[in-house]
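J.: Fold the following and give me the result.
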Amino acid sequence: MSDARPPLPPFTRETAIQKVRLAEDAWNSRDPARVALAYTVDSKWRNRSEFPQGREQIVEFLTRKWRRELEYRLIKELWTFGDNRIAVRFAYEWRDDSSNWYRSYGNENWEFDANGLMQRRYASINDVPIAEAERKYRWPQGRRPDDHPGLSELGL
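T.: You can find the predicted model right below:
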């Protein structure tokens, strides 16, 4: 179990919420290698129109993503959960290299192995242009502060 990534399935509401926050924290690090460690070595993804498989392709995908999506800040929220599955909704804000801001909304379905590693991730995402003044995520890059509102509190 050296590859174990607690909390492990089967999930309770409490452990599912914890798993979601751990994923959010990792993605907000914008460190592709760190993020990839939460997935099985043969993990299968669908992210928009891309289908990365395995950690190497996940790292390549995230490296490209964060070169394009600058000042990325993400909030995830538990939608529902089952034994080894979690569904989340999320929104993240980012800007392109021309300083155009976006809020990207989406849903993810996750499936975990017995060690708590994600073996499947299916994401559907839509981008909405926003004005800089409409941004809601203004914490310093990195982990969202514990006292920062979540999606529901922000009305997103």
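J.: switch to C-alpha atoms for all contacts and neighbour counts from now on
T.: OK.
J.: out of everything not next to it in sequence, what's closest to residue 19?
T.: residue 7 (6.4 Å; Cα to Cα, 6 or more residues apart in numbering).
J.: Pull the number of nearby residues for the one you found.
T.: Using other Cα atoms under 10 Å, residue 7 has 18 other residues around it.
J.: Assumed it was part of a strand.
T.: No. Counting by DSSP: H, G, I helix; E, B strand; the rest coil, residue 7 is not part of a strand but coil.
J.: State the distance from it to residue 73.
T.: 24 Å (Cα to Cα, to the nearest Å).
J.: just residue 146 next, same as before
T.: 14 Å.
J.: Now do the buried residues in the top helix by length along the chain.
T.: The longest helix of the chain (DSSP state H) is helix 13-29. By neighbour count on 16 or more other Cα atoms under 10 Å, the buried set for helix 13-29 is 15-29.
J.: I'd like the structure of this one too, to check against the first:
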Amino acid sequence: MSRPPLPPFTEGSAREKVRLAEDGWNSRDPAKVALAYTEDTVWRNRVEFPRSRAEAQAFLERKWAKELDYRLIKELWAFTGDRIAVRFAYEYHDDSGTWFRAHGNENWEFAPDGLMRHRHASINEHPIKEEDRKFRWPLGRRPDDHPGLSDLGL
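T.: Prediction:
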């Protein structure tokens, strides 16, 4: 299986890879999203350390069962060869209705077939008021005309 765009990345292909990752995560489909990672993918996500595609999928199932109405924006920060760095923010609410905004950075390393081999994420979050939400598009893919992180001042 191949997952274009493939490394080595150009600015254009890195931006495309970031948008494809954002679109996948905004689908909130753990099985679909997990297919973007190698079978032996290695993650660091807060205090969890998935060590395979199956563990990554299980992580995503738990995540989106708790993080309701999840909406994400990713933005390219840097790239070289087979690596991409992104910054991101996402909003969600928990089962009590409290809204949160999470901010973070990810470092990605890709296999030659374009599947992600390593994903290292650093994330901070804080509660927000419903009226302070900035990500209000219908669930699913962020519309092309919706502002990105820099445009939103995030």
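J.: Give me the TM-score for this pair.
T.: Remark: TM-score between the superposed chains equals 0.99 [TM-score structural alignment, normalised by the length of the second structure]; 154 aligned residues with a Cα RMSD of 0.4 Å.
J.: give me every residue that touches the corresponding residue of the second structure for the residue nearest to residue 19 of the first structure.
T.: Matched to the second structure by TM-score structural alignment, residue 7 of the first structure sits across from residue 5. Taking Cα atoms under 8 Å, 6 or more residues apart in numbering, we find residue 5 of the second structure in contact with 13, 14, 16, 17, 114.
J.: Widest-spaced pair of those?
T.: Taking Cα to Cα, the two most distant members of these are 16 and 114; they sit 12.1 Å apart.
J.: Neighbours of the alignment partner in the first structure of residue 45 of the second structure, how many?
T.: In the first structure, residue 45 of the second structure lines up with residue 47, judged by TM-score structural alignment. The local packing of residue 47 of the first structure (other Cα under 10 Å) involves 15 other residues.
J.: do residue 120 of the first structure as well
T.: Counted with other Cα under 10 Å, the neighbours of residue 120 of the first structure add up to 21.
J.: do the one 3 residues further on as well
T.: The number of residues packed near residue 123 of the first structure is 19, by other Cα under 10 Å.
J.: How about the match of residue 45 of the second structure: what's its closest non-neighbour residue?
T.: residue 123 (4.9 Å).
J.: Ok, residue 101 of the first structure next?
T.: residue 95 (4.3 Å).
J.: can you check residue 91 of the second structure too?
T.: Leaving aside its sequence neighbours, residue 91 of the second structure sits nearest to residue 101 (Cα to Cα, 6+ apart; 4.5 Å).
J.: The first structure: which residue goes with the one you found?
T.: Checking TM-score structural alignment: residue 101 of the second structure goes with residue 103.
J.: Next: residue 112 of the second structure.
T.: Residue 112 of the second structure maps onto residue 114 in the first structure, by TM-score structural alignment.
J.: now the counterpart of residue 147 of the second structure in the first structure: how far from residue 41 of the first structure?
T.: Counting by TM-score structural alignment, residue 147 of the second structure corresponds to residue 149 in the first structure. The spacing between residue 149 of the first structure and residue 41 of the first structure, counted by Cα to Cα, is 34 Å.
J.: Please apply the same query to residue 74 of the first structure.
T.: 24 Å.
J.: Around residue 104 of the first structure, count how many other residues there are.
T.: 17.
J.: Check which helices and strands the next helix or strand after the longest helix of the first structure is in contact with.
T.: Where DSSP states H and E defines the elements, the next helix or strand beyond helix 13-29 of the first structure is helix 32-36. With contacts taken as 3 or more Cα pairs under 8 Å, 6 or more residues apart in numbering; DSSP states H and E, helix 32-36 of the first structure sits against helix 13-29, helix 54-68.
J.: Which one, of those, ends up nearest to residue 81 of the first structure?
T.: Of those, nearest to residue 81 of the first structure by Cα to Cα is helix 13-29, at 6.8 Å.
J.: Quick one: average offset of that closest one versus the second structure, please.
T.: Compared with the second structure after the fit, helix 13-29 of the first structure shows a mean deviation of 0.1 Å (mean Cα distance after the TM-score superposition for the first structure).
J.: right, and residue 32 of the first structure touches residue 62 too?
T.: Yes. Using Cα atoms under 8 Å, residue 32 of the first structure is in contact with residue 62, at 5.5 Å.
J.: Contact partners for the residue nearest to residue 91 of the second structure?
T.: Taking Cα under 8 Å, 6+ apart, one finds 89, 90, 91, 92, 125, 126, 127, 128 in contact with residue 101 of the second structure.
J.: No further queries at this time; thank you.
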